[in-house]
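Undergrad: Here is a sequence with its predicted model. Questions after.
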Amino acid sequence: MDGDDAGAPRTGAAARTVATLALAMLLGSLGTSIANIALPTLAEAFAAPFAAVQAVVVAYLAALTVAVVIAGRLGDRYGLKPMLVAGLCLFALASLFCALAPSLPLLIAARALQGSGAAFLMTLSMALMRQTASAARLGRVMGLLGTVSALGTALGPVLGGLLIPVAGWRGIFAVLVPLALLTLVLAIAMPAGEAARVSRASSRSGVAVIRGLVPNLLVNLLVAAVMMTTLVVGPFYLGIALGLTATQVGLVMAVGPAISVISGVPSGRLVDAGGPFLVGAVGLGLLAGGAFLLALLPNLVGVTGYVLAMAVVTPGYQLFQAANNTAALADVPPDRRGTVAGLLNLSRNIGLIAGASVMGAVFAFGVGTDAFARATPTAIAAGMQLTFLVAGALMLVAIGLVAAAHRRAGDRP
């Protein structure tokens, strides 16, 4: 192991730690996606309009976005493991409050609390993975986190769909409580690792490292925006332009998460073997190519073209994520790892919001109306094409940012 990993757990203890951190990341991702499928049920249960129950999802995402940097800073200040344990306690309690909420406003408040807990889980899991892994294996553990995150996002709607008919909407939140408690027990049993020693020198170097991460954060934001665009635009295109049923749309939309689950760990191994710059560049190239394919292929060969394009975009995303997270965390001082992990999550979340809002507006402009249900298949197809031409252009900008940053790094003495 490298020098600042001297206090990291080894062998069997390391494997248990990695499993615990992966489970924590899974919980945060499950919390993100499990409530979406319950929105119609919640609207009926609380006799509320759809716009009101959407706040159940928005409150979680907003709290998650706001709290990630705070969670990272607290982890650096008070210890990564203690703050992860605190986050798991908060997540478990908030999940219980969600399951017991007697009204929609209280459910929304509990979801905000749950999102705050998830910020600790997702941010500190990444930082603790860096503490656990040697430099030679950092890529593969970052790839594992990408796999687990994709798995949680994909499993959320499936698990929710199974639980709602049996246990109602409360069941989708109640099931998270024992999972959080199990992870809490495992986290308490984790080795503490070596505490970060903060000094003026390390603080100064930490600030310099964070400043150097600006290109990583900007590109992370752009990539997240493009990936969210696939989730926002895809259902409208598949359902209206191609005329697929809701079940067929769900099956086609599941292709991306399925590829993510398969490609996450191999992506991390490639980062360890080839280095983050090369693998990240390949990932961005695939993202750019896949975005342009989404603009062209589906309009030529229908759903087959959509699936083929997503089969290019998704591995590109996993390659980029593993490479970017590895590059960002590789040389960070121990007392800044939580902060950097928080910034990575913050840039990703801002990108997701931008993908849903800004790229959604581009799609509406291309369609000619935001009343998509009344739009013609031809108009939806035109909106799809414009949106992913813009997405491809954004990926070319991202490639330029990475190349410029790499050139500057090579020019430094």
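TA: Perfect, I can see it now.
Undergrad: going forward, measure contacts and count neighbours with C-alpha atoms only.
TA: Noted.
Undergrad: How many neighbouring residues does residue 43 have?
TA: By the measure other C-alpha atoms under 10 Å, the count of residues near residue 43 is 17.
Undergrad: what distance separates the helix or strand where it lies from the centre of its chain?
TA: Residue 43 is part of helix 39-45, with elements assigned from DSSP states H and E. Offset of helix 39-45 from its chain centre (C-alpha atoms, centre = their mean, to the nearest Å): 26 Å.
Undergrad: Which secondary structure elements does that helix sit against?
TA: Packing contacts for helix 39-45, counted by 3 or more C-alpha pairs under 8 Å, 6 or more residues apart in numbering; DSSP states H and E, involve helix 50-53.
Undergrad: Mind listing what's buried along the helix holding residue 43?
TA: Judged by neighbour count using 16 or more other C-alpha atoms under 10 Å, the buried positions of helix 39-45 are 39, 42, 43.
Undergrad: Alongside the first one, take a look at this:
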Amino acid sequence: MPTERNPWPALLALVAGVFMILLDMTIVAVANPAIMTDLHADISQVVWVTSAYLLTYAVPLLVTGRLGDRFGPKNIYLIGLAVFTGASLWCGLSGSIGALIAARAAQGVGAALMTPQTMAVITRTFPPNRRGAAMGLWGGIAGLATLVGPILGGVLVDGLGWEWIFIVNVPVGVLAFALAVWLVPALPTHEHRFDLPGVLLSGIGLFLLVFGIQEGNSYDWSARIWLMIGAGLLVLTAFVVNQARNAGEPLLPLGLFRDRNFALANIAIAAMGAAMTSLMVPAYFYLQAVREMSPTESALIFAPMAIGSSIASPLIGKFADRLHPRWAPAIGFALFAVSVFWFSALMQPNSALIGFLVAAGVAGFANGCVWGPLSSIATHNLPVQQAGAGAGVYNTTRQVGSVLGSAAISALIAARMTANGLGGGQVAEGGAGTGPIPEVVKDAFSAALGQSTLLPAGILLIGVIATVLFVRHARSAPAAAPTAAEPVKAHLGS
């Protein structure tokens, strides 16, 4: 049951950590060329700098959500923040590509410990009718971080060196740790039994699936990769069967998915994660290779997206709770899809850049309609005792969606390059390191990228379908929330 103390100071203390986590998902892309040069690495090694973070972030999320329930979200958050901050310093001091990859893996573990706790604290400290505003702030920070990462990365790399994209986390992490100790309440814990078989099956299954998808292009989608992906799916199937048969306290309470809005929100957030990841890859290829922009210049093209998201998110959050749950996210997904179709049409050698700026502004407003309201809808009916598990499921879904989007867009760009007579070749992550291309192939190159951008636009339409199916929240007092032992019932309002 929500606490009586003012929950806003605690949320403000937590968003600093959330900002760092999500920033580090995008900030590295523009630093890849400098890292390659300084550490004498090849492109496949540099891709692992991002892949290691993504893997160790995605795999433990189900487990870390439940750890927060068992040992307290504040305690697990602080441990994760300490790991993340220390690993950031390790990244900045790394003298070899191997050390940097290892440090990024440690960063991912810290991020996985922190992320579910933030949503769990919101769920447990804000009453349902005030979570929209809280999630609006959370969504604004989340959207802003993922969009300004490349901009900040370009400025730091150009001005101070690639090491500073990591070192800058250290003072922020220390400040965030002090604020969390001071302002975040120590919430009651719940004596859950730890589901060891669930931990092992979910961890192994997610690792095999994510690793296979991430490395598919590196191994030309060989039989070994498909076997790994297939094995991951089989292990995850075994995990679901195990959870369904678990008569005690499973790691993944399948009763959560009896709530229609929670199930649909997970589909929608997977689509959002996949679309964001798969949009940025062709966009940065186009801006850097076709339009010959620097990393900072190309990132600034998306500045209206970041500004629009940061302005719209808190405004939308203030009145989202008074609307039918479907309206804000459905409008957001639809507008975002329109803007991405617009990006695709603009990907020509001599198109007006003002069109990109306007489309980016529309996309920013759309993001503000999605991130916060969608998180609020997903967690609105969760039992307080299962807040950590629900947050872990939600964040895992988003992260796996991001992995799927990254893998799919890389494979599609390679295929469209071949179809346009440019040959296959591997796709560098985020378009980083792509130099200017000859004038004679710019038309074909632009066409391949524009065609590939139709993928994230199409994925966003899945989000539109999922969100228009949302139903009204059940009208009940906060005290009537179900207990940990009670299943979450479907809400069938119109």
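TA: In hand now; what should we look at? Just so it is clear, the structure is predicted and the values come from calculations on it, not from any experiment.
Undergrad: that older thread, now render the buried residues of helix 39-45 of the first structure as TSV, adding distance to residue 343 of the first structure.
TA: As requested, the buried residues of helix 39-45 of the first structure are exported to TSV (distance: C-alpha to C-alpha, whole Å):
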residue	distance to residue 343 of the first structure
39	30
42	33
43	35
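Undergrad: quick one: secondary structure of the aligned residue in the second structure for residue 115 of the first structure?
TA: Counting by TM-score structural alignment, residue 115 of the first structure lines up with residue 108 in the second structure. Judged by DSSP: H, G, I helix; E, B strand; the rest coil, the three-state class of residue 108 of the second structure is helix.
Undergrad: which residues touch residue 108 of the second structure?
TA: Residues near residue 108 of the second structure by C-alpha atoms under 8 Å, 6 or more residues apart in numbering: 52, 53, 54, 55, 56, 57, 84.
Undergrad: hmm, try it at 10 Å
TA: By C-alpha atoms under 10 Å, 6 or more residues apart in numbering, the contact set of residue 108 of the second structure is 21, 24-25, 50-60, 80, 83-84, 87, 102, 114.
Undergrad: cool, residue 268 of the first structure as well?
TA: Each residue near residue 268 of the first structure by C-alpha under 10 Å, 6+ apart is listed here: 137-147, 274-276, 279, 318-323, 326.
Undergrad: Please apply the same query to residue 472 of the second structure.
TA: 261, 323, 324, 325, 326, 377, 491, 492, 493, 494.
Undergrad: at 8 Å what do you get?
TA: Going by C-alpha under 8 Å, 6+ apart, residue 472 of the second structure touches 324, 325, 491, 492, 493, 494.
Undergrad: Assign a three-state SS to residue 27 of the second structure, would you?
TA: Assignment for residue 27 of the second structure (three-state DSSP): coil.
Undergrad: That one reaches residue 157, doesn't it?
TA: No. Assessed by C-alpha atoms under 8 Å, residue 27 of the second structure is found out of contact with residue 157, at 10.1 Å.
Undergrad: which of these two has more neighbours?
TA: Per other C-alpha under 10 Å, whichever of residue 27 of the second structure and residue 157 has more neighbours is residue 27, with 25 against 22.
Undergrad: Rebuild the contacts of residue 472 of the second structure as TSV, extending it with distance to residue 186 of the second structure, neighbour count and secondary structure.
TA: Below are the contacts of residue 472 of the second structure laid out as TSV (distance: C-alpha to C-alpha, whole Å; neighbours: other C-alpha atoms under 10 Å; DSSP: H, G, I helix; E, B strand; the rest coil):
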residue	distance to residue 186 of the second structure	neighbour count	secondary structure
324	33	13	coil
325	31	22	coil
491	31	17	coil
492	35	13	coil
493	35	10	coil
494	38	9	coil
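Undergrad: returning to what we had before: and the contacts of residue 268 of the first structure, which of them are buried?
TA: With burial judged by 16+ other C-alpha under 10 Å, the buried subset of the contacts of residue 268 of the first structure is 137-147, 275-276, 279, 318-323, 326.
Undergrad: Residue 355 of the first structure corresponds to which position in the second structure?
TA: In the second structure, the residue paired with residue 355 of the first structure is residue 405, using TM-score structural alignment.
Undergrad: With residue 456 of the second structure as the reference, measure out to that match.
TA: With distances taken as C-alpha to C-alpha, to the nearest Å, residue 405 of the second structure is found 8 Å from residue 456 of the second structure.
Undergrad: hang on, the earlier thing: which neighbours do residue 27 and residue 157 of the second structure have in common?
TA: Here residue 27 of the second structure and residue 157 have residue 165 as joint contacts, going by C-alpha under 8 Å, 6+ apart.
Undergrad: residue in the second structure matching residue 97 of the first structure?
TA: So, by TM-score structural alignment, residue 97 of the first structure is matched to residue 90.
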